[in-house]
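Trainee: Fold the stuff below for me.
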Amino acid sequence: MSSCLMIGAVALALSGDRFTLEWTHSVEKIEWREEWIVNRRGLRLLKAWVKGSGAGMEPGPNAVRDGDWWVWRPNLPPQPELVLAASGATPSAWLLCDGDDCREIGAEPGEAITLRPCPES
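Mentor: As a prediction, the model looks like this:
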């Protein structure tokens, strides 16, 4: 089953119902990754990974070590949208991946980028 994700005003057809976001923290320079699922109720965070800890980068309470990563399953309700800062202060853009297809978003300073499920047609 495929889903659709709005990135700002652009619709992106996903190959399934999941995508990952990856980025490097602007201050701590620590890598972070999240797996999200898209459905009618919103965006639900399934799993998170972080390669260390620091200011605002602490692993979740049930995190376990897997190689270089701390991995856990956050317990959050579905979110209607995600707002990603595009400050230009981070060492890399946000990397949004749908399977093996990845694209950078927010590489240049500018307005925040909003991700949300596509409106139902």
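Trainee: can we go C-alpha only for contacts and neighbour counts from here?
Mentor: OK.
Trainee: Tell me who's in contact with the one residue sitting closest to the centre of the chain.
Mentor: Nearest to the mean C-alpha position of the chain, by Cα atoms, centre = their mean, lies Leu21 at 3.1 Å. By Cα atoms under 8 Å, 6 or more residues apart in numbering, the contact set of Leu21 is 33-36, 94-97.
Trainee: Relative to Arg103, how far out is it?
Mentor: Going from Leu21 to Arg103 by Cα to Cα, to the nearest Å gives 10 Å.
Trainee: Can you work out which residues contact both of the two?
Mentor: Residues within reach of Leu21 and of Arg103 at once, by Cα under 8 Å, 6+ apart, are 95-97.
Trainee: Narrow these to those in helices?
Mentor: Among those, the subset assigned to helices under DSSP state H is empty.
Trainee: want to throw the residues you listed into CSV with neighbour count and distance to Pro80?
Mentor: Conversion of the shared contacts of Leu21 and Arg103 to CSV gives the following (neighbours: other Cα atoms under 10 Å; distance: Cα to Cα, whole Å):
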residue, neighbour count, distance to Pro80
Leu95, 17, 20
Leu96, 19, 18
Cys97, 17, 20
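Trainee: With distance to Pro61 as extra columns, can I get the residues you listed in JSON lines?
Mentor: As requested, the shared contacts of Leu21 and Arg103 are arranged in JSON lines below (distance: Cα to Cα, whole Å):
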{"residue": "Leu95", "distance to Pro61": "25"}
{"residue": "Leu96", "distance to Pro61": "25"}
{"residue": "Cys97", "distance to Pro61": "26"}
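Trainee: let's see this one next to it:
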Amino acid sequence: MAVCLATSVAAAVVAADAFTLAWTHSIERVRWEEAWRVEHGGLVLERVRVRGHGAGMEPAEGAVLRDGAWVWQPRSRHAVLRLTRSPYTADYEWCEEGGPCVPLAALIASDGDVTELRACPGGSAAP
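Mentor: Below is the predicted model:
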């Protein structure tokens, strides 16, 4: 499987069956982690972990407090994930299962606007 990433100026393909996106909320300074799976031409949000809550970060109904973080399993399916990347906040982190986390900029440069993620057509085609 593969994930296609695209901005207005660049495109990249990352081989991945699953990955985690992590970031720190710009106001609350709280870490947010979303575990995603690539499945049947889409992205499935498997699990969310939030180390606290605040403005726009309320735990979902059914969330459980586990090891200091609220955790829940939305299992929602998405054709496209749009990430707003600003030069005024820290970048998203891309974490592969069992591997280190790297800034998203290590995979694709930001254009200061939106980066789109989607399952690559056929599992490995370019975006």
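Trainee: and the residue nearest to the centre of the first structure, which of the three is it?
Mentor: Following DSSP: H, G, I helix; E, B strand; the rest coil, we place Leu21 of the first structure in the strand state.
Trainee: Check the gap between it and Ser121 of the first structure for me.
Mentor: Taken as Cα to Cα, the span from Leu21 of the first structure to Ser121 of the first structure is 26 Å.
Trainee: what about the nearest residue to Arg77 of the second structure once chain neighbours are set aside, how many neighbours?
Mentor: Excluding the flanking residues, the one nearest Arg77 of the second structure by Cα to Cα, 6 or more residues apart in numbering is Val44, at 4.4 Å. The local packing of Val44 of the second structure (other Cα atoms under 10 Å) involves 20 other residues.
Trainee: Tell me the residue in the first structure aligned with Val44 of the second structure.
Mentor: Taking TM-score structural alignment, Val44 of the second structure has Arg44 as its aligned residue in the first structure.
Trainee: Report the contact partners of that match.
Mentor: Arg44 of the first structure sits next to 36-38, 76-79 when contact means Cα under 8 Å, 6+ apart.
Trainee: And it, which helix or strand is it part of?
Mentor: Taking DSSP states H and E as the definition, Arg44 of the first structure sits inside strand 42-50.
Trainee: what's the mean distance for the helix or strand just after that strand versus the second structure?
Mentor: The helix or strand immediately downstream of strand 42-50 of the first structure is strand 64-66, counting by DSSP H and E. For strand 64-66 of the first structure, the mean deviation from the second structure after alignment is 0.8 Å (mean Cα distance after the TM-score superposition for the first structure).
Trainee: Report all helices and strands that strand 64-66 of the first structure contacts.
Mentor: Here strand 64-66 of the first structure touches strand 69-72, going by 3 or more Cα pairs under 8 Å, 6 or more residues apart in numbering; DSSP states H and E.
Trainee: what does the strand it packs on rub up against?
Mentor: Applying Cα under 8 Å, 6+ apart, the contact partners of strand 69-72 of the first structure are 47-52, 59-65.
Trainee: compared with the second structure, how much does that strand deviate?
Mentor: So strand 69-72 of the first structure averages 0.5 Å relative to the second structure (mean Cα distance after the TM-score superposition for the first structure).
Trainee: what about Ser121 of the first structure, neighbour count?
Mentor: Using other Cα under 10 Å, Ser121 of the first structure has 3 neighbouring residues.
Trainee: Can you tell me how far it is from Arg40 of the first structure?
Mentor: 12 Å.
Trainee: Then Ile30 of the first structure?
Mentor: For Ile30 of the first structure, the distance to Arg40 of the first structure - Cα to Cα - is 32 Å.
Trainee: ok, Ile113 of the first structure - how many residues close by?
Mentor: Neighbourhood size, Ile113 of the first structure [other Cα under 10 Å]: 16.
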